[in-house]
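Colleague: any chance you could fold what I've pasted below:
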Amino acid sequence: MKRLFDIVISAVGLLCTSVVLLPAMFLIWRQDGFSPFYIAARTGKDDRPFRMVKLRSMIKNADKTGVDSTSAGDNRVTAVGRFVRKYKLDELTQLWNVLKGEMSLVGPRPNVKRETDLYTREEKKLLSVRPGITDFASIVFSDEGDILNGKADPDIAYNQLIRPGKSKLGLFYVANSSIRLDLQLIGLTAVASVSRASALRGVSDILTRMGAPTDLIDLARRDTPLVPAPPPGATGIVTTRDQVVS
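Modeller: So this is what the prediction gives:
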């Protein structure tokens, strides 16, 4: 049922959003003459690699800098790219990956291999399902760029401030996924584009009704500052670099 749901919605979604995607593609190409697409290497279900399609929001070869995480003030983001990222247009092309069966509409966000290689045994469960365009964490951490803004190393900051909570929310989804929950999260993702506060309340309400741990419900409210925390099943942040976020 989930796969059928993904196929139907992604096909309809690509047709309906083409009126927005096509002009966006033209503007990206018009800006610097390069392809409007960014083909991102990601790790999918069962640790299999796949090529995720995004609208390019950064300068050509931005990924060659070796920095995976993007802050709000990242100077690699182009003028058109800021508009594309603000309205999440770069995510819409991932409907193609959903149609191909590499992704799902709802599921843990796909990550780069050098990050999934750092996953704890518990976090490896995130790779037991198809990665998704949206999930609990996509809404809760929709301000990821602002969280990482001003950090000396965005990748380290991501691992310490975002990854632990993102993984816990992803694992809760994996353990409790259903078509009904998918519909609710798709709806809240749409709400988040208009009112992030309302979307966060919606996520915390869903988690409460589903009997989620208190720390997840508190995290979903995002009314307290994020602090460095270990990922699920770990006694500390598993990273090749042990600097502290400043």
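Colleague: C-alpha only now, for contacts and for neighbours.
Modeller: OK.
Colleague: mind jotting down where the helices sit in the protein?
Modeller: Counting by DSSP state H, one finds helices in the chain at the ranges 2-32, 79-86, 89-92, 95-100, 113-116, 136-140, 144-148, 154-157, 163-176, 179-192, 196-209, 214-221.
Colleague: tilt between the first one and helix 179-192?
Modeller: So the one you mean is helix 2-32. Direction vectors for helix 2-32 and helix 179-192, defined by axes from the mean of the first three to the mean of the last three CA atoms, to 10 degrees, enclose an angle of 20 degrees.
Colleague: here's the other one to compare against:
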Amino acid sequence: MSKRFFDVLLAVLLSVFLVLPMLLIWILISVGMKMNGLFCQQRIGQYGNTFTIYKFRTILWDCQGPRVTRLGGYLRKYKIDEWPQLYNILNGTMSFVGPRPDLEGFYDSLEDEDRKVLLLRPGLTSRASLIYFDEEILLSKQQDPVVYNKNVVFPKKVAMNLDYYYDNSVFKDLVIIKETVFFFMKILIK
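Modeller: Okay, here's the model as predicted:
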């Protein structure tokens, strides 16, 4: 079975089960924020090409600046805000497993061997995304989060994604998806 066939099959099956909850979440966000409940942003994808990633909107901009809404905090905690990326998987801009798509200035600036990460389709999950699940919290505790991300976190994520590049298969994807499911089950139990 090819990776793409597996991605499409799993995305279609999940979409059938999640379409109603996703519609309800979109309505709640849209009504609560008085704007479209979907957030769209340009990210770096396969071969360094940009694509539009879809998420549920979790941040409201008001006179005090950006703030995560109550519902948004819940959606972020359990990564439910990522569910609209099933559309990205269906349209071929993402896969279930692969490097998380980043903003310009990171993956697109890789050099030499590290650029092989760009040959992969970005993913909804990866070993790196599980290890750095609380990346925002980790960075917020650093004296200089930008420097720490550039010199510590990002290079480690690139190394893990290169490992995946050299050793990826549908079986490996199933293992990572299983690890992701168990990871979130532990969070839900807490």
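Colleague: map Met33 of structure 2 across to structure 1 for me.
Modeller: Using TM-score structural alignment to pair residues, one finds that Met33 of structure 2 aligns to Asp32 in structure 1.
Colleague: one more: Gly92 of structure 2?
Modeller: The criterion is TM-score structural alignment: under it, Gly92 of structure 2 has Gly101 as its aligned partner in structure 1.
Colleague: count the neighbours of its match for me.
Modeller: Taking other CA atoms under 10 Å as the neighbour definition, Gly101 of structure 1 ends up with a count of 13.
Colleague: which part of structure 1 lines up with stretch 123-138 of structure 2?
Modeller: Alignment note (TM-score structural alignment): stretch 123-138 of structure 2 is matched to residues 132-147 of structure 1.
Colleague: how far is that stretch from where the chain is centred?
Modeller: In terms of CA atoms, centre = their mean, to the nearest Å, the centre of stretch 132-147 of structure 1 is found 5 Å from the chain centre.
Colleague: mind listing what's buried along that stretch?
Modeller: Applying a neighbour-count criterion of 16 or more other CA atoms under 10 Å, the buried positions in stretch 132-147 of structure 1 are 132-142, 144-145, 147.
Colleague: closest one of these to Arg221 of structure 1?
Modeller: Here the nearest of the buried residues of stretch 132-147 of structure 1 to Arg221 of structure 1, counting by CA to CA, is Val140; it sits at 7.8 Å.
Colleague: roughly how far does Arg209 of structure 1 sit from Glu102 of structure 1?
Modeller: 31 Å (CA to CA, to the nearest Å).
Colleague: likewise Arg114 of structure 1?
Modeller: 19 Å.
Colleague: then Val20 of structure 1?
Modeller: Applying CA to CA, the value for Val20 of structure 1 to Glu102 of structure 1 is 23 Å.
Colleague: Asp102 of structure 2 corresponds to which position in structure 1?
Modeller: Under the alignment defined by TM-score structural alignment, Asp102 of structure 2 corresponds to Asn111 in structure 1.
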